[in-house]
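1. What shape does this take:
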Amino acid sequence: MSGGRLQGFAAARIALLAGLALAMTLASPVTAHAQPRQDTSRGGNNAGDDETQRRARTRLELASAYYAEGRLDTALEEIKRALASSPDLPQALNLRALIYSALGDDPQAEESFKRALGVASADGDVLHNYGWFLCQRNRHAEADVMFQRTLALQQYRTPRRTLLVQGICEARSGRLELAEQTLKRAYEIDAANPATAMNLSDVLYRRGEHERARFYVRRVNNNAELRNAESLWLAARIENRLGNAQGVRDLGNQLRSSYPQSREASAFERGGFDE
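-> Down below sits the predicted model:
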């Protein structure tokens, strides 16, 4: 977030909404629920083991902070130190995968995800993030498997975020009817989430369900803290399809006054409603 506004909406294309979804997906890489394997074959060394784990988790917390700041190389160094202390810490492997993904090193990212799942096959955070990684690379069938495994976990506490990215992936692969069903499930769980409302509105717009699309995008635009150029532009496109010329003008005026340099304002000026 910046200045109290959610960033990353891209109403014209579902694929461009991925930025916000990813930010939500990676919100807490340190808080996975699975625990690393413990070596119980040797007795009397619990204090040493505890100190090793403490050091690893301290490094992990530092890496997470650096990652959040975009200091990826520094984050990676801290993760390497964490894994040197605790090679099977799934949270560290998960974060390493995210860092490598952000650095564009897909082979290393995937290796880290697979290693994390080898340690903790029922870790919902890892499954969720690996599913999103696969979706971004258009490996939709594999992504579906990861999302389904995530949602099947009884202890998984945030199904709404997995349903959101699953719906985005389904839309990106052209499965709009299925995407609508998935995003409606996410919306039923968390109707206040603007990312879900925007994605659902965009899917409905693309399916020709313009009245219904209007309902969801208005939920975003009626909140001054949430609306932005992308949400206004989606609303303008919907009103254009509904033949509401005055509504289109009003939304265009808001775009011009609030976001004059945005690509959405430029698209409005040239009448690119169907681009």
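
2. use CA for all of it now, contacts and neighbours both
-> Noted.

3. Could you pull out the helices in the stretch 51-200 of the chain for me?
-> 72-85, 90-102, 106-119, 124-136, 140-151, 159-172, 176-189, 194-206 (DSSP state H, counting those that start in this stretch).

4. any idea how far Glu239 is from Val126?
-> When CA to CA, to the nearest Å is the yardstick, Val126 and Glu239 sit 40 Å from each other.

5. Glu142 too?
-> 37 Å.

6. Equivalent analysis for Gly124, please.
-> Taking CA to CA, one finds Gly124 at 40 Å from Glu239.

7. Kindly report the same for Ala84.
-> Taking CA to CA as the measure, Ala84 falls 57 Å from Glu239.

8. quick one, which of these two is more surrounded?
-> More neighbours surround Glu239 than the other of Ala84 and Glu239, with 21 against 12 (other CA atoms under 10 Å).

9. and the residue lying closest to Arg81 once chain neighbours are set aside, how many neighbours does it have?
-> Take Arg81 and drop its neighbours on the chain: the residue closest to it by CA to CA, 6 or more residues apart in numbering is Arg59, 6.7 Å away. Around Arg59 sit 22 other residues, with neighbours defined as other CA under 10 Å.

10. same question, Asn222
-> Taking other CA under 10 Å as the criterion, the count of residues near Asn222 is 10.

11. ok, now Leu62?
-> With neighbours defined by other CA under 10 Å, the count for Leu62 comes to 18.

12. so who does the residue lying closest to it once chain neighbours are set aside touch?
-> If the residues on either side of it in the chain are set aside, Leu62 comes closest to Glu78, at 6.7 Å by CA to CA, 6+ apart. Residues counted as contacts of Glu78 (CA atoms under 8 Å, 6 or more residues apart in numbering) are 59-60, 62-63.

13. quick one more, to check against the first:
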Amino acid sequence: MKLALRYLRKDEMQLAKENLEKALEYQPNDANIYRIYAYYSQRVNEDEDAEKFYKKSLSLDSKNADTHNNYGTFLCRKERYEEAEKEFLTAIEQTSYSNVADTYENAAYCAEKAQNFDKAIYYYQYALSHNPNKIGLHLSLANLNINKKEFTVAQLNIFNFLKKSKATPESLWQSIRLSYATEKGASLNKYATQLLSEFPESQRALDYLNHEYY
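-> Next comes the predicted model:
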């Protein structure tokens, strides 16, 4: 199983599969092997097999939070948002689970994809409360709050990010969007100048040049 993971990290997919098959020969009822096989199947775009392996893994170990989280991510990618949320919440409920913040972030991202923005904000906030070092989530919140016209809250989101980080293309972009939304032309020009000066090749610089504020 460890060899299979190593080969997956190196994108040596055939060798990964061979080692997963060998692992199942030795331990045909190991839930972890089926979870990794599900991930392998995702990587090679065999989604039907991936779902089959996730379900098999959970039938062997229904309380494995990592499997619920990974299955939720898979379901979200398939736009099965309600099923994905259920898997994320099941993962979070497991008392021994240590990656709660990551799963809340996954749930937030999935809710955002589903255009359930209030729920996305709720989950992003919970991710931050469980891991305040995930400072990039302040910008995810800023983006959503600007969209909701919650401009004071968005400003606080950006401020909280900048308390712990230097300006980034994303923080400058959210500042530009906020300035545009609140009709503060001088601020917009200031942040735009900084973005084009410090990060001229970034996607956010291109977004600004195309005036894609929303």
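
14. Any idea what the TM-score comes out to?
-> Between these two chains, after superposing, the TM-score reads 0.89 (TM-score structural alignment, normalised by the length of the second structure); 213 aligned residues with a CA RMSD of 2.0 Å.

15. Now which residue in the second structure aligns to the residue nearest to Leu62 of the first structure?
-> Structural alignment (TM-score structural alignment) places Glu78 of the first structure against Asn19 in the second structure.

16. Pro194 of the first structure now?
-> Using TM-score structural alignment as the criterion, Pro194 of the first structure maps onto Ile135 of the second structure.

17. In the first structure, point out the residues matching stretch 192-199 of the second structure.
-> So stretch 192-199 of the second structure sits over residues 252-259 in the first structure, by TM-score structural alignment.

18. Going by neighbour count, which residues of the matching stretch are buried?
-> 252-256, 259 (16 or more other CA atoms under 10 Å).

19. Check stretch 30-43 of the second structure too.
-> By 16+ other CA under 10 Å, the buried positions in stretch 30-43 of the second structure come out as 31-42.

20. same question, stretch 209-219 of the first structure
-> Buried residues in stretch 209-219 of the first structure, counting neighbours by 16+ other CA under 10 Å, are found at 210, 213-214, 216-219.

21. quick one, what contacts the aligned residue in the first structure for Thr67 of the second structure?
-> Pairing criterion TM-score structural alignment: the partner of Thr67 of the second structure within the first structure is identified as Val126. Applying CA under 8 Å, 6+ apart, we find Val126 of the first structure in contact with 32, 91, 94, 113, 116-117.

22. One more pass at 7 Å, please.
-> 94, 113, 117 (CA atoms under 7 Å, 6 or more residues apart in numbering).

23. list the contacts for the counterpart of Glu87 of the second structure in the first structure?
-> With TM-score structural alignment as the matching criterion, the partner of Glu87 of the second structure in the first structure is Met146. Counting by CA under 7 Å, 6+ apart, Met146 of the first structure touches 127-128, 130-131.

24. For PyMOL, write a command that selects the buried ones of the residues you listed.
-> Written as a PyMOL command, the selection of buried residues from the contacts of Met146 of the first structure, which uses 16+ other CA under 10 Å, is:
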select buried, resi 127+128+130+131
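
25. Out of the contacts of Met146 of the first structure, the closest to Thr74 of the first structure would be?
-> Taking CA to CA as the measure, Tyr130 is the one of the contacts of Met146 of the first structure closest to Thr74 of the first structure, at 22.3 Å.

26. ok, now which ones touch that closest one?
-> The contact partners of Tyr130 of the first structure, taken as CA under 7 Å, 6+ apart, are 113, 146.

27. Please report the distance of it from Leu234 of the first structure.
-> With distances defined as CA to CA, the gap from Tyr130 of the first structure to Leu234 of the first structure amounts to 30 Å.

28. ditto for Gly131 of the first structure
-> 27 Å.

29. Please verify my assumption that Thr103 of the second structure contacts Lys86.
-> No. Thr103 of the second structure sits out of contact with Lys86 when judged by CA atoms under 7 Å, with a separation of 11.5 Å.

30. more crowded one of the two?
-> A side-by-side neighbour count of Thr103 of the second structure and Lys86, using other CA under 10 Å, places Thr103 first with 29 against 14.

31. How about the contacts made by that one?
-> By CA under 7 Å, 6+ apart, the contact list for Thr103 of the second structure reads 69, 88, 92.

32. Next, the contact list for the residue positioned nearest the centre of the second structure, please.
-> Geometric centre of the second structure, nearest residue: Asn106, 4.5 Å, by CA atoms, centre = their mean. For Asn106 of the second structure, the contacting residues are Thr73, by CA under 7 Å, 6+ apart.

33. Alignment lookup: it to the first structure.
-> In the first structure, the position corresponding to Asn106 of the second structure is occupied by Val165, as judged by TM-score structural alignment.
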